[in-house]
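[1] with the input below, show me the fold.
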Amino acid sequence: MLIFTFIYLTITSLTKPLVEISEIAHRVSKRDFDVPLFNRNTNDEIGNICRAFDRMIISIREYIDTIWEKARTEAELREKEIEMQALYTDAQLRALQNQINPHFLFNTLNSGAQLAMMEGADKTCYFIEQVSDFFRYNIQQQKQTATIDEELGLVDNFVYIMKVRFGSRLEFEKVVPTVPLKVEIPAMTLQPLVENCIKHGLKNTTGKVSLEIALKGKYITISISDNGSGIPDEIKESVFKAVSADTTRLPAEILNQTAEPVIDDTEKHTGTGLINVFLRLKLYFHRDDIFDITNGPEGKGTKFIIRIPNHV
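    I've put the predicted structure just below:
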């Protein structure tokens, strides 16, 4: 009986782990990786098999986690790309508002420029050419991105048109580096901010708008400011919350409580103008610290700050 008991215990100590390994292996074969580990510390062959099996299970779990994380990241990137395209399309549509036939528009403007040239009206000819270039950029800009230099060219067109319209009431200052600025940013980023500043600066007797670009280490800092009345703190906070929530609308109560909207009169019910610019910057650079809103020079007015990595 003693010998039989000894043999039984010996065989059981060998077969029991093998049965457990067989059961776990069967569950793994059915793609059930939520199985317990053996954690066997013996130095015999069974212990070695159990430890090897534990390492295999851990490796499979880590590999699955890596695949899921990669799939989640790719899905987020695809979603952001779709959102970026939608936002850009929205910005482009607003820029093309009331434009029925771009070719007819260009032909008309070119005819007007030629007529002005024939009559010796050089200033009128130059003005019409600037207007034509401004609309051509908006209509023919099919890319989602543009270089900073290209955006500055659009700003120059727009500011010239505004100066002809408002005369001495508008003062514009631009300080930019002499080196080429080939870093790409979302298209139609700077002009809407300059337009916003002009609109609010002109609420005073004289509107003063400044655009400055500085190269600071690995970053390019773009500042656009005005001498207007500034943006209330609650509006500024709501803009940042909307961008953080990936929405282009300000809360209705915020739009209704302010008598001095921060956006164009045609957009005061949606709030898409300013938020759209910041949201596209966030989606393009995959960061939410790219932009900021502070007080303008001497604590007056509004200052928009864009700080982007300099990849050139």
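
[2] going forward, measure contacts and count neighbours with C-alpha atoms only.
    Will do.

[3] what about the helices in this structure?
    Secondary structure of the chain by DSSP state H: the helices cover 2-29, 45-95, 102-118, 122-140, 148-166, 190-201, 233-244, 252-257, 272-285.

[4] as JSON lines, those helices with mean neighbour count and distance to Glu173 would be great.
    JSON lines is the format used below for these (neighbours: other C-alpha atoms under 10 Å; distance: least, C-alpha to C-alpha, whole Å):
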{"stretch": "helix 2-29", "mean neighbour count": "12", "distance to Glu173": "69"}
{"stretch": "helix 45-95", "mean neighbour count": "15", "distance to Glu173": "24"}
{"stretch": "helix 102-118", "mean neighbour count": "15", "distance to Glu173": "27"}
{"stretch": "helix 122-140", "mean neighbour count": "17", "distance to Glu173": "18"}
{"stretch": "helix 148-166", "mean neighbour count": "18", "distance to Glu173": "10"}
{"stretch": "helix 190-201", "mean neighbour count": "22", "distance to Glu173": "11"}
{"stretch": "helix 233-244", "mean neighbour count": "17", "distance to Glu173": "25"}
{"stretch": "helix 252-257", "mean neighbour count": "12", "distance to Glu173": "31"}
{"stretch": "helix 272-285", "mean neighbour count": "22", "distance to Glu173": "21"}
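
[5] from what I see, Ile275 and Lys241 are in contact.
    No - the criterion here is C-alpha atoms under 8 Å, and Ile275 misses it with Lys241 at 9.7 Å.

[6] now do the shared contacts for the two.
    In terms of C-alpha atoms under 8 Å, 6 or more residues apart in numbering, Ile275 and Lys241 are not both contacted by any residue.

[7] can I get the helices of the chain in JSON lines including distance to Lys303?
    Converted to JSON lines, the helices of the chain look like this (distance: least, C-alpha to C-alpha, whole Å):
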{"stretch": "helix 2-29", "distance to Lys303": "60"}
{"stretch": "helix 45-95", "distance to Lys303": "22"}
{"stretch": "helix 102-118", "distance to Lys303": "34"}
{"stretch": "helix 122-140", "distance to Lys303": "24"}
{"stretch": "helix 148-166", "distance to Lys303": "17"}
{"stretch": "helix 190-201", "distance to Lys303": "8"}
{"stretch": "helix 233-244", "distance to Lys303": "12"}
{"stretch": "helix 252-257", "distance to Lys303": "20"}
{"stretch": "helix 272-285", "distance to Lys303": "13"}
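
[8] nearest to Ile293, of these?
    helix 233-244 (7.3 Å; C-alpha to C-alpha).

[9] taking helix 272-285 as reference, get the angle to that closest one.
    40 degrees (axes from the mean of the first three to the mean of the last three C-alpha atoms, to 10 degrees).

[10] next up, for comparison:
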Amino acid sequence: MKRTWRMHTKILLLCLGVTFSALILQMILFELSSSKMIYKQAKNESFHSLENMQEDVFDLIKRIEKVLIESYNEREFMHDLKEKTDIEVLREKYPREAYNLATSHFETTDGVVALYLYNMENEIISTYRRAVTPKHNYPLDIYETDKDYHADVVKEYVASERTDMMISSYYNTAREKEILRFVLKFYSNGNSRNTIGYVVCDVDSKTLLEIMKKYCSSEDMYLWFQPMGDRPAVSYGTIDANEKAVLEEFQKSISAGRQGDKKTIESGSRVFFQVEQDKYNFGAYSLMPQEMFYENQKILASNLALILIAMFAAAMAVAYFVTKTLTRPLEEMTDTAKKIKEGDTRLRMKVLKEDEIGILGQNFNEMLDTIEELIGREYKTKLLLNKAEYNALQAQINPHFLYNTLDTMGSIAQMQNCRQVEALCQSLSNIFRYSLDMKHPLSTIAKEMTHLKNYIYVMDVRMQDHVNYVFDIAEEVLKAEIPRLSIQPLAENALNHGLRNSRREKCICIRAKAIGEEMEITVEDNGVGMPEEKVKSLLETESVRSIGIYNIHMRMKMLYGEEYGIKISSKEGEGTCVTLKIPQNVKEE
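    Now for the predicted structure:
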């Protein structure tokens, strides 16, 4: 027995073969590359880059320290600090000392934003602030109690026996950025045990950020500076939210002074680097993804190129095979169907194989044989019947309204000499013109409302009825298209049948609104209503009472489909609500 391969089996085997071949090729190429050697070399290069960055930062810190040491040249100021002069005297005598130091010795590019001079009782003597605006706002005194300027670290340093310059930072909420802080003690006659005061210099972190940007070689790198035992000062780069816990763990360890001596540490998918300074307590750290070190870019690019070429060749072979074995019968079937649609109904599928496409082709041929017998008779008959039904429904406009109105106008013209006849004639003329325009079967909601108002005016004059009309038409549906004479017959039916025998105050409400891509028009009266059996019969059979409703209902179903048309709800003694549902903005009928 001849074995028949199913289509899904062929496709599955092809996909598995191509995928397996690609994976084997990728594995071989990766093994051939010296991944371990490249990984180690990349780590060394990253560490050296961090060392170079730390050297640039060291030069920046050294330059700031050199300027702060210039304060010793103010001999009179230093003498008063040594003599522990009263703070009020110092403030009165040296109000611009901080300003002179900041503006005379620092360059604009150094980014000094504030400078403070203190005595050993942590009392402010002189303050310099580069700008005082809502955005650029710096404290008058770092020991202000209402805000946190990280001043406790400064106090701790001043009280300690440290002789080096302290580097710290605080977050300026007004500027929403980190501010670097340098603190240098003043000593009496070079005696490191006799501290007489200190200077605090706050510097914009942008200078440090520019150095960090220069050494950031990847968007996935994360660099930061942090003094040992203090908070992180300045950071640059991005880090995944899932790896943020690793970063916080390293930063907490540095803040607690527990960081080990290892220069590189691998943690999860990241590699941690650290480079400390010998003189200043200001370490440089980085977290980098391990993926950056695994493969050399050139080797990776060449490997990927080989894989792409191999996969492209395999894809071409697969596409050719699929075209030969699978898609050609489908294309033949599509071309046959297209030619049959154009009129050549004698065509049939040929060369049918023993698979799903062959069975489909055989059923397709049998279907064509059946259609050929019916296409010349049933299809044409149905089109003619639909056209005849539509024309008949369009023609079912009750002429009695027009004749009765003309009689009424004649009576009024004979009995009264008033402008009412003129207005009545104008309304009736508009009604004639709108109703008899068969060249344009589609109108708009706005035009339908104008036609309805003309009809209402004529009926008010003719019947002398006191009927209140309420219009609630959404603006977005005014330009929506609707078959001509679809709303006025609903109002006419409400007036003639719903309100004619009503004794209470009469009212008809006409509403139109959009619901998604559809549109609903409702005509509701507070008349006598009708029983449920009569409501059901109005839409199923044509009668004198329901000719307008039945006409509209059948037209909508014929034009738009069975889900559209009229829905009626009514209660005896309460009134009737007729709802017309059609698609919105139909472009052609």
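
[11] quick check: TM-score for this pair?
    TM-score of the superposed chains, computed with TM-score structural alignment, normalised by the length of structure 1, equals 0.60; 226 aligned residues with a C-alpha RMSD of 3.8 Å.

[12] between the helices of structure 1, which one is nearest to Lys218 of structure 1?
    Closest among these, using C-alpha to C-alpha: helix 272-285, at 14.5 Å.

[13] and Val209 of structure 1, which of the helices of structure 1 is closest to it?
    Nearest of the helices of structure 1 (C-alpha to C-alpha): helix 190-201, 6.3 Å.

[14] which elements pack onto the closest one?
    Identification of packing neighbours for helix 190-201 of structure 1 by 3 or more C-alpha pairs under 8 Å, 6 or more residues apart in numbering; DSSP states H and E yields helix 148-166, strand 207-216, strand 219-226, helix 272-285.

[15] how about CSV for the ones you listed, with distance to Lys80 of structure 1 added?
    Putting these into CSV (distance: least, C-alpha to C-alpha, whole Å) gives the following:
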stretch, distance to Lys80 of structure 1
helix 148-166, 22
strand 207-216, 28
strand 219-226, 23
helix 272-285, 6
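
[16] so which of the ones you listed is nearest Gln191 of structure 1?
    helix 148-166 (5.3 Å).

[17] that closest one vs structure 2 - mean distance after superposition?
    Here the mean offset of helix 148-166 of structure 1 against structure 2 after fitting is 1.5 Å, by mean C-alpha distance after the TM-score superposition for structure 1.

[18] what's the nearest residue to the aligned partner of Ile552 of structure 2 in structure 1 if we skip its chain neighbours?
    Aligning on TM-score structural alignment places Ile552 of structure 2 opposite Val277 in structure 1. Excluding its sequence neighbours, the residue lying closest to Val277 of structure 1 (C-alpha to C-alpha, 6 or more residues apart in numbering) is Thr189, at 5.7 Å.

[19] that neighbour and Glu173 of structure 1, how far apart?
    Distance of Thr189 of structure 1 to Glu173 of structure 1, given as C-alpha to C-alpha, to the nearest Å: 18 Å.

[20] looking at these two, which one has more neighbours?
    Shown here are Thr189 of structure 1 and Glu173; by other C-alpha atoms under 10 Å, Thr189 has more neighbours (23 against 12).

[21] quick one: the counterpart of that one in structure 2 from Gly358 of structure 2, how far?
    Counting by TM-score structural alignment, Thr189 of structure 1 lines up with Ser486 in structure 2. For Ser486 of structure 2, the distance to Gly358 of structure 2 equals 52 Å [C-alpha to C-alpha].

[22] then Thr522 of structure 2?
    54 Å.

[23] also Asp472 of structure 2?
    Asp472 of structure 2 is 60 Å from Gly358 of structure 2, by C-alpha to C-alpha.

[24] ok, now Val461 of structure 2?
    For Val461 of structure 2 relative to Gly358 of structure 2 (C-alpha to C-alpha), the value is 74 Å.

[25] and if you look at Arg419 of structure 2?
    Taken as C-alpha to C-alpha, the span from Arg419 of structure 2 to Gly358 of structure 2 is 81 Å.

[26] could you do Thr19 of structure 2 as well?
    Distance from Thr19 of structure 2 to Gly358 of structure 2, by C-alpha to C-alpha: 29 Å.

[27] residues in structure 1 aligned with the strand ranked longest in structure 2?
    The residue-count maximum for a strand in structure 2 (DSSP state E) belongs to strand 191-204. Under TM-score structural alignment, strand 191-204 of structure 2 corresponds to no residues of structure 1.

[28] same check, this time on stretch 214-222 of structure 2
    Against structure 1, stretch 214-222 of structure 2 falls on no residues (TM-score structural alignment).

[29] my guess is Glu505 of structure 2 contacts Asp465. True?
    No - with contact defined as C-alpha under 8 Å, Glu505 of structure 2 does not reach Asp465; the gap is 10.3 Å.

[30] map Leu436 of structure 2 across to structure 1 for me.
    By TM-score structural alignment, Leu436 of structure 2 lines up with Ile139.

[31] try Ala474 of structure 2
    Per TM-score structural alignment, the equivalent position to Ala474 of structure 2 in structure 1 is Pro177.

[32] hang on, the earlier thing: what about the match of Thr189 of structure 1, distance to Lys534 of structure 2?
    From Ser486 of structure 2 over to Lys534 of structure 2 (counting by C-alpha to C-alpha), the distance is 21 Å.

[33] Ile185 of structure 1 and Thr147 touch, don't they?
    Yes - in this structure, Ile185 of structure 1 is within contact of Thr147 by C-alpha under 8 Å, at 6.2 Å.

[34] the two: which is more packed in?
    Legend: neighbour count by other C-alpha under 10 Å for Ile185 of structure 1 and Thr147, higher for Ile185 (20 against 16).

[35] check contacts around that one.
    Ile185 of structure 1 sits in contact with Thr145, Ala146, Thr147, Ile148, Leu281, Tyr284, where contact means C-alpha under 8 Å, 6+ apart.
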